[in-house]
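1. Pasting the sequence and the predicted coordinates here, then a few questions.
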Amino acid sequence: MDMTLDPLNSGSIKRIRQACANCRRKKTKCSGERPVCFHCRRNRLTCVYEPYSTTISDPPAPPLAPTASIPTDQSNAKLLQRLSTIESRLAELSGCAPAGNGNNLSEFSLPGNHISTSGESGARSFPPAPVLRSVLGTYFEHVHNQPYSYFQEASFHEKLQWNVLPRCLVLAVLSSAVRFSKHDYYAGRTQEASERYARESWLSVLTEHLTAEDNLNVHVVQTVNLLAVVDYTAGRVSSGWLKIGLAARISQDLHMMDEPNQWLPFTEQEERRRAFWSAYLIDKLISCGRSRPLVILNEDCKVQLPCDEHTFREGEWKKTNTIEQLLSWNTEVTESPSPFALVILMASIFGRCTRYVHQNRRADEIPPWDPKSEFSAINSSLLLLESYSKIGTRRVSDILQTETESVDRKEVGHLVFARALFHLCHCLLNHPFLVRLRLKAFGSKAPTSFSARSLQVGCDHARHIMDVLRDAHESGCLIESSFYAYCIAIAGGVHSLASHFEHQSATRRQSDISHYFNESLDSLGRLAKLWVHAANMAVRLQEFHNISHQFASLLDPTCLTEDVDPASQELLWSMIDYGILGADPNQKPLTPQNTIPTLQTPSSGALGSDILENMQLQFENANQDIFTGLTPTMRLNEAEYLLNCSPRANGMI
């Protein structure tokens, strides 16, 4: 039997029956406290006591690659973990666990209706157990697969019971889900709760993972991905962008761009894939702006695309294509990609589109109508995706009505998102301002028919964005993703410019354009109840519409040689750049300098400022007690630099 001094009761001898896995691996004396020994508590490690059968001898060799017909390894792993958990609980009940584990904040459990943690501070960082369970349920209803996907729901709850989910991840999940919660515990304070949980989660990542040796894993990637979205949508643009860069680098360090080890359970293999592809997806979406190059490149992605939801839920394995295979016209595809895989494919094309719009340095060399141009290549890729998914050929309501028994609403949500991205790409490629910039270099050589056709295509796809989202919403789908705000704002900007075009066809009457523009504002107002950046976009869109008549010349194919003054160009760029469009409009005036006075119209004030003022009043009048257990204010202020890593982190771009 191993014998060691008890660090909490120096001078006494404590006889322990078993050392934890960390102490055995590092060949150090283990104090034997349950559930966390002194060594793990001091080094902030996850302390695991393995069953005796796995600790008597050296660890066994990795099991053989699992097959679909013999899921023995996965079952054994679950059984061993359950035995370990039961052993820890028995040790606690028998009084073997000391009372002084306050420094370990990384584990908690949900036995019955009571939440227990490895320390008072950790316990107070989480809501009561019933509230926690409610918010986690909200996460899988409103956040999971909207569009990012990280967990198999059953596996997540099981790991929560096993105490193997790190504290930072649970806090990040709470931060992402609480804005959708209807629980009385957060009445009027969901936004503040989201911010507090996000801060605590990020501090936990810094102290327990980034500054600890060999403590990076897929959970850290999942956490930082979630926090990047929270930051970006709250207006901390640079902070969110830097976080997704960090998540991408961690995933690459863990070789998540390659296929996972085959000895892992199938569910964990797919979770690793989805964590990587979610990081890839976020990278593509939030890099839609100038001076924000992409981090993850297609040629580095060797891992196969996500499988369908049924296969994932059942914990089965399925061979799927890689992104390179599906982006090639020569690949023989025998089975349609899963809806989540279609989102990834569409995001890849969208990333190429944003590089062309914001960062293409050779735009003046090849005209967009040339078959060798990037404009033509992107349109070709969009046709390829259309062949995979039949985008635009079926309404969402028709899909739900004809396939009620077999349709998966989460997968329908991915189809809706892919369609919205598809139409968004066409809106950006054919945006009146951007087309004018591309054609100006060619002067009188630019065919007027190209400009006129681009305007019509852009207007049509702006209308399609609103049609798809309206149809999905009326069919009962959740249209709550933060990125929908950007899609709607771009469509609204196109409608605003088109409303001043004098040569509308019979099918594009002014009343139709006004209807779609007003619908864009209404949709942003609905999303503003959930997302701060959506409220900012609504204000900017309304103010832009009040002055958009000054840019009517952009739509005239005969006026391509006229210059647009720099201030007006900056204004028009601000209506396309995701980071600027979602930033607080009060921090950077929208109107061009020295040309247009500050805009304070009744419609714009009522639409945007009231939303933000009401949110602020709710925070000020709400009960403050539910957050008293979180990190003290002084600590939060000291961490502000780490949370917002750039002087431009609040959207000051």
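-> Structure's in. What do you need?
2. alpha carbons only for contacts and neighbour counts from here, please
-> Fine.
3. roughly how far out does the host helix or strand of R635 sit from the chain middle?
-> Assessed by DSSP states H and E, R635 sits inside helix 633-638. Computed by Cα atoms, centre = their mean, to the nearest Å, the separation of helix 633-638 from the middle of its chain amounts to 26 Å.
4. Take this one as well and set it beside the first:
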Amino acid sequence: MSHWRRQQPGVACEDCRKRKLRCDRQRPKCGACSNSGLVCEVNTDRLPRGPKKGSLKAMRNRIMSLEEQLHEVDRRAPQRDQFAGLNHDTQGKRAMRDGEQSQYSDSNNSEEECDQTSPRGVKTLAAVRGEELLSDLMQADLDQLYFDRVHATVPIIHKYHYYVWSRNPGLKHSQVCLRNAMWILAMSHSSQFENVREAIYNETRQKLEENDLSENNMNVVQIEQVQAWILITSYEFLRSSYQRAWFSAGRVFRLVQLLRLHELDNHSELLQMLSASSSQEEEIGREERRRAFWVAYCLDRFISVQNGLPLTLNEEVICTRLPCLESEFETGKIMRVSSLSEAIAACNVQTPLSPLAECAILVTLYGRALSHSHVSTVEQYYGNTTQDFWFRHEWIDFKLREKADTFALKYPTTTIFAEPMLLMSFMILQATTLYLYKIMESMSVDDSCGEKVLEYQIQAITAAKKIANLTKEHARIGYFNGHVFIPAAIYLGIERLMIQRDAHMLDMQFLEESSIGEGLDGCLEILRKIQSVNNLAKYYLNLLDSGQLGDSRPLQP
């Protein structure tokens, strides 16, 4: 049976193409152009339609190669159903088993699903895929992202030292966990990598738990374990369950105590002699331990003050000096820094301190305000309220004023906003002032102290306005550059501004002149904007929406 051609041989003219006519392809002039009296133009240089020669074959070969790789993964991972929870629905799970769709099709798992997915649920996936989840280029990108966005708020890892050991082929178990934890936290500071972040997080957390519970480690704890748990805890406060983060923080504190990081400089004279003969690498390692302790110390204060709970790491037993300057840490030329008690007592403008050291000093005052609150509550319970209340209260207030003056002289406004840890420190300064007045409000104060109460009230309102101004500036530096606990300070400012607004609801002139409404709106706006990347912001917004001002009990999972 013969087949007629669909069209005449040759190329249609340009005019017939434009008018979508069937060209008879006659030359030198087709029939349509002859009838209309137009010039018949033919483009002989037009590219042919369809795929290039050999491209389909190359695509088939590539598909076959990918299928072989998937079969190899199936052979090595027979229990892939364990991590089917990474997908949204049963169709995704079935397709994952059949190899018809990528294992990582879902890039937006809900937090509830992540909580229900056991860390052990992705063991096989992470064990099989591991680094294969991330290409070499992605790994390098995450390393850079960590030191660009995360290191400023968690400065516990020496950059050059990390690049040296992370490139070694035979990494220790704790080093692998630390490297993965760095990547996970870096992913949480970016809008990319959503499709692999939870899988790597679950696998890394499981490895850390197995290492902690191992019967063969002879109670030997590596500093990388502490560092990894610090980063995992920070990630969980940002993106995971608050309760899980709380428990992880407890692991951090116990590991810090087990390694006795609170007494690294207990024998200062002996250490000074040893440091003179020690290598630069040993000095960097010792400084990394100091920094791990102080970040854990700050974490303890942030969590405890937020929920009004007792502290875990006791300030009175610390024999570890404050962390050195960031420039000294990076170059390895580490100088001796004062102790915490010396820094609080001296408050010297001329003495340069690292942002982490400044934060440690201020969270110490924050923690002392919390202890002051606990002691005052017990005194009131037993009816033993004495002048000790005012002595403690005024001492903390004096140190806060002294620190505020020092801060103003040492750090210009531009420097504070350029350094996330300094910005957080300044927020803590104002938040502690608010917390002091909050303690006074909860106490039965004599009428004779009315003048003092009024003075502290004015200080609290001023501190709330400063938090509002800082929050406005914080919005300009980007959502991913802020400290994880900055929503807690913003909430304290909102709480005081709301109380002040409600007290002067009928005095519109006062509200306009005092800019309370503007500051309040600015704080609420930034919390709404960062709630997608910070679960604490979401929590405080829910607290405000429910009208439970002053209630900052632990979050539920």
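-> Looks like it arrived, so ask away. Quick caveat: nothing in here was measured; it's all calculated off a predicted structure.
5. just to revisit the earlier point, where in the second structure does the helix holding R635 of the first structure align, residue-wise?
-> Per TM-score structural alignment, helix 633-638 of the first structure has no counterpart in the second structure.
6. Check which helices and strands whichever strand or helix holds M346 of the first structure sits against.
-> Taking DSSP H and E as the criterion, M346 of the first structure maps to helix 339-359. With contacts taken as 3 or more Cα pairs under 8 Å, 6 or more residues apart in numbering; DSSP states H and E, helix 339-359 of the first structure sits against helix 266-286, helix 374-389, helix 409-429.
7. now those helices as a markdown table including distance to R313 of the first structure and mean neighbour count?
-> As requested, these are arranged in a markdown table below (distance: least, Cα to Cα, whole Å; neighbours: other Cα atoms under 10 Å):
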| stretch | distance to R313 of the first structure | mean neighbour count |
| --- | --- | --- |
| helix 266-286 | 8 | 25 |
| helix 374-389 | 22 | 17 |
| helix 409-429 | 12 | 23 |
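8. Quick one: closest of these to V357 of the first structure.
-> Proximity to V357 of the first structure (Cα to Cα) singles out helix 409-429 among these, at 7.3 Å.
9. relative to helix 374-389, how tilted is that closest one?
-> 160 degrees (axes from the mean of the first three to the mean of the last three Cα atoms, to 10 degrees).
10. Out of the helices and strands packed on helix 339-359 of the first structure, which is closest to P130 of the first structure?
-> Closest to P130 of the first structure of these is helix 409-429 (Cα to Cα; 25.3 Å).
11. Which helix or which strand is home to the residue nearest the centre of the first structure?
-> Most central in the first structure under Cα atoms, centre = their mean is V229, positioned 4.8 Å from the mean C-alpha point. Using DSSP H and E, V229 of the first structure maps to helix 218-233.
12. Ok, Q556 of the second structure next?
-> Per DSSP H and E: Q556 of the second structure is located in neither a helix nor a strand.
13. Any idea how many residues pack against it?
-> 9 (other Cα atoms under 10 Å).
14. Relative to V484 of the second structure, how far out is the closest residue in space to L238 of the second structure that isn't next to it in sequence?
-> Excluding the flanking residues, the one nearest L238 of the second structure by Cα to Cα, 6 or more residues apart in numbering is N534, at 4.6 Å. For N534 of the second structure, the distance to V484 of the second structure equals 7 Å [Cα to Cα, to the nearest Å].
15. Compare the two (neighbour count), which wins?
-> N534 (28 against 20).
16. Map the more buried one onto the first structure.
-> Match for N534 of the second structure (TM-score structural alignment): W531.
17. check contacts around its match.
-> Going by Cα atoms under 8 Å, 6 or more residues apart in numbering, W531 of the first structure touches 233-234, 482.
18. I'd like the residues you listed as a markdown table, with distance to P166 of the first structure appended.
-> Formatted as a markdown table, the contacts of W531 of the first structure follow (distance: Cα to Cα, whole Å):
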| residue | distance to P166 of the first structure |
| --- | --- |
| T233 | 24 |
| A234 | 24 |
| S482 | 26 |
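19. ok, and the residues you listed in the second structure?
-> Contacts from these that recur in the second structure, judged by both residues aligned by TM-score structural alignment, their matches' Cα atoms under 8 Å, are 233-234, 482.
20. which of these lies closest to H515 of the first structure?
-> S482 (23.1 Å).
21. Please identify the residue in the second structure that aligns with the closest one.
-> Aligned partner of S482 of the first structure by TM-score structural alignment: V484.
22. how about its match, secondary structure?
-> coil (DSSP: H, G, I helix; E, B strand; the rest coil).
23. what's in contact with stretch 271-288 of the second structure?
-> 156-158, 161, 265, 323-324, 329, 332-334.
24. residue in the second structure matching C425 of the first structure?
-> Using TM-score structural alignment, C425 of the first structure pairs with T432 in the second structure.
25. how much space is there between its match and R17 of the second structure?
-> 77 Å.
26. count of residues packed around the closest residue to the match of S482 of the first structure other than its chain neighbours?
-> Excluding the flanking residues, the one nearest V484 of the second structure by Cα to Cα, 6+ apart is L238, at 6.4 Å. Counted with other Cα under 10 Å, residues neighbouring L238 of the second structure total 24.
27. Same check on R553 of the second structure?
-> So R553 of the second structure, with other Cα under 10 Å, has 11 neighbours.
28. got the contact list for it?
-> 306-307.
29. what about 10 Å?
-> By Cα atoms under 10 Å, 6 or more residues apart in numbering, R553 of the second structure lies in contact with 306-309, 543.
30. In which helix or strand does Q257 of the second structure reside?
-> helix 242-258.
31. contacts for stretch 450-459 of the second structure?
-> Under Cα under 10 Å, 6+ apart, the answer for stretch 450-459 of the second structure is 390, 397, 430, 433-434, 436-438, 440-441, 445-447, 460, 462-464, 496.
32. mean offset of stretch 514-523 of the first structure relative to the second structure (after superposition)
-> Following superposition, stretch 514-523 of the first structure is found to deviate from the second structure by 0.8 Å on average (mean Cα distance after the TM-score superposition for the first structure).
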